[in-house]
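>>> Got a predicted model here, sequence first, then my questions.
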Amino acid sequence: MTGENQRVDASHSPDVRPSPTPPASRARRLAVPALYLAAAASAFAYVGTVDPNEPGHYPVCPLLRLTGILCPGCGGLRSAHAFAHGDLITAFGANALAVTAYFAFAGFMALWLVRAYRGGPVPRIVLRPPYWWALGAVALVFVVVRNLSFGSALAP
């Protein structure tokens, strides 16, 4: 083969190295978590403004309407409304599982913002299947208990 017909594969050449990417600015690192936080704050602001306790603003839970069974999300909007107004007792009374999720989300967002500010890695939620099964079991137990007479305190 002649020199003209030979292909040079630069990826296997020892003297060709990828150029290092410059580190992202702090503002760029904070942009994505700030957008997620703004979206969550907007949703809470809307639910805090438009009261779900007044009929006609939000749809009724289809499972509740069809079967009379409270799903794990039933009372979630009322819970978010109370949470937005700082009434944690009412929020827990409407949907304790949702309030727990609000706090978990807040903790995750705080961790993400701190890491983005410091230039650390983006936190990832990676759960092995047993943990997903455990979360599903907690939600199932929550549904069963809140639909029984002795668990009426968990019903909205």
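Received, thanks.
>>> Only C-alpha atoms from now on, for both contacts and neighbour counts.
Noted.
>>> Sort out which residues of stretch 90-110 are buried, please.
Neighbour counts over stretch 90-110 (16 or more other C-alpha atoms under 10 Å) mark Thr90, Ala91, Phe92, Gly93, Ala94, Asn95, Ala96, Leu97, Ala98, Val99, Tyr102, Met109 as buried.
>>> and Val32, how many residues sit next to it?
14 (other C-alpha atoms under 10 Å).
>>> which outside residues touch the helix or strand containing it?
Val32 is located in helix 26-49, with elements delineated by DSSP states H and E. Identification of contacts with helix 26-49 by C-alpha atoms under 8 Å, 6 or more residues apart in numbering yields 77, 80-82, 84-85, 109, 112-113, 116-119.
>>> want to compare, so here's the second one:
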Amino acid sequence: MDASPSPAAPPSAGPAPVPGHQGLPPVFPPAPVPASRLRRIATPAAVLAVVVGAFGYVGSVDPNEPGHYPVCPLLRFTGIYCPGCGGLRSAHAFAHGDIAAALGSNALAVIGYAAFAVLWVLWAVRAASGRPLRFEPKPVHWWGIGAVLLIFTVVRNLPFGSTLAP
């Protein structure tokens, strides 16, 4: 019995080249198989199902009754309404079709619901037709959203903006 190591096989450089092609990749690779329409809209449909489920839960478990949801930490420790304060009450009213109460609880959240609905419809239509949704906000857009949230927070905590407080 010989204890010497056996010579190692040379590493493989990939699949064997096709005779006459010198190992080059094909000029025209095979076209990708298009996904079915049902498969393309599966992700938007799943997102919608999660959102509808969340609204269904908030619609059935009343946030106006204490003990069902945690208290906003910023409101609890400082007494200042954050941009999300009243969002659950707004979602509860929205789920019950009471748009006026939803706006009274958190107007910015209702605008967010509308923005989500528009973006979701755009996403679903583009997915059904096989086109990707190109939503690439620039830094100025993110700064604008941050400024709107900051202004909304400041105004709803001032005496003249008490109509925006939940």
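Perfect, thanks for sending it. This structure is a prediction, so every number in the text was calculated from the model and none was measured.
>>> What's the TM-score once they're superposed?
The TM-score (TM-score structural alignment, normalised by the length of structure 1) is 0.90; 151 aligned residues with a C-alpha RMSD of 2.1 Å.
>>> Contact partners for the aligned partner of Arg156 of structure 2 in structure 1?
When structure 1 is aligned by TM-score structural alignment, Arg156 of structure 2 is paired with Arg146. Arg146 of structure 1 sits next to Leu70, Ser152, Ala153, Leu154, Ala155 when contact means C-alpha under 8 Å, 6+ apart.
>>> What does the last one correspond to in structure 2?
Matched by TM-score structural alignment, Ala155 of structure 1 corresponds to Ala165 in structure 2.
>>> What separation do you get for Lys10 of structure 1 and Gly120 of structure 1?
Slight slip there: residue 10 of structure 1 is Ala, not Lys. 32 Å (C-alpha to C-alpha, to the nearest Å).
>>> I should have written Ala27 of structure 1 there, sorry.
14 Å.
>>> next one: Pro22 of structure 1
15 Å.
>>> what's the answer for Cys74 of structure 1, then?
37 Å.
>>> Equivalent analysis for Phe92 of structure 1, please.
34 Å.
>>> hmm, back to that, now the buried members of the contacts of Arg146 of structure 1.
For the contacts of Arg146 of structure 1, buried by 16+ other C-alpha under 10 Å: Leu70, Ala153, Leu154, Ala155.
>>> Reformat the residues you listed as CSV; add secondary structure and distance to Val50 of structure 1.
Putting those into CSV (DSSP: H, G, I helix; E, B strand; the rest coil; distance: C-alpha to C-alpha, whole Å) gives the following:
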residue, secondary structure, distance to Val50 of structure 1
Leu70, coil, 22
Ala153, helix, 25
Leu154, helix, 23
Ala155, coil, 22
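>>> now the counterpart of Thr21 of structure 1 in structure 2: how far from Arg126 of structure 2?
By TM-score structural alignment, Thr21 of structure 1 lines up with Pro32 in structure 2. Pro32 of structure 2 is 19 Å from Arg126 of structure 2, where distance means C-alpha to C-alpha.
>>> Same question for Gly53 of structure 2.
24 Å.
>>> His92 of structure 2 too?
With C-alpha to C-alpha as the criterion, His92 of structure 2 and Arg126 of structure 2 are 30 Å apart.
>>> quick one: which of the two has more around it?
When His92 of structure 2 and Arg126 are compared for neighbours, His92 comes out ahead with 25 against 16, by other C-alpha under 10 Å.
>>> Run a quick neighbour tally on the aligned partner of Leu66 of structure 1 in structure 2.
Correspondence of Leu66 of structure 1 to structure 2, assessed by TM-score structural alignment: Phe77. Phe77 of structure 2 has 8 neighbouring residues, counting by other C-alpha under 10 Å.
>>> Equivalent analysis for the one 10 residues further on, please.
Summarising burial for Gly87 of structure 2: neighbours were counted as other C-alpha under 10 Å, giving 21.
>>> which residues does the equivalent of it over in structure 1 contact?
Alignment note: Gly87 of structure 2 maps to Gly76 in structure 1; criterion TM-score structural alignment. With contact taken as C-alpha under 8 Å, 6+ apart, Gly76 of structure 1 is in contact with Ala94, Asn95, Ala98.
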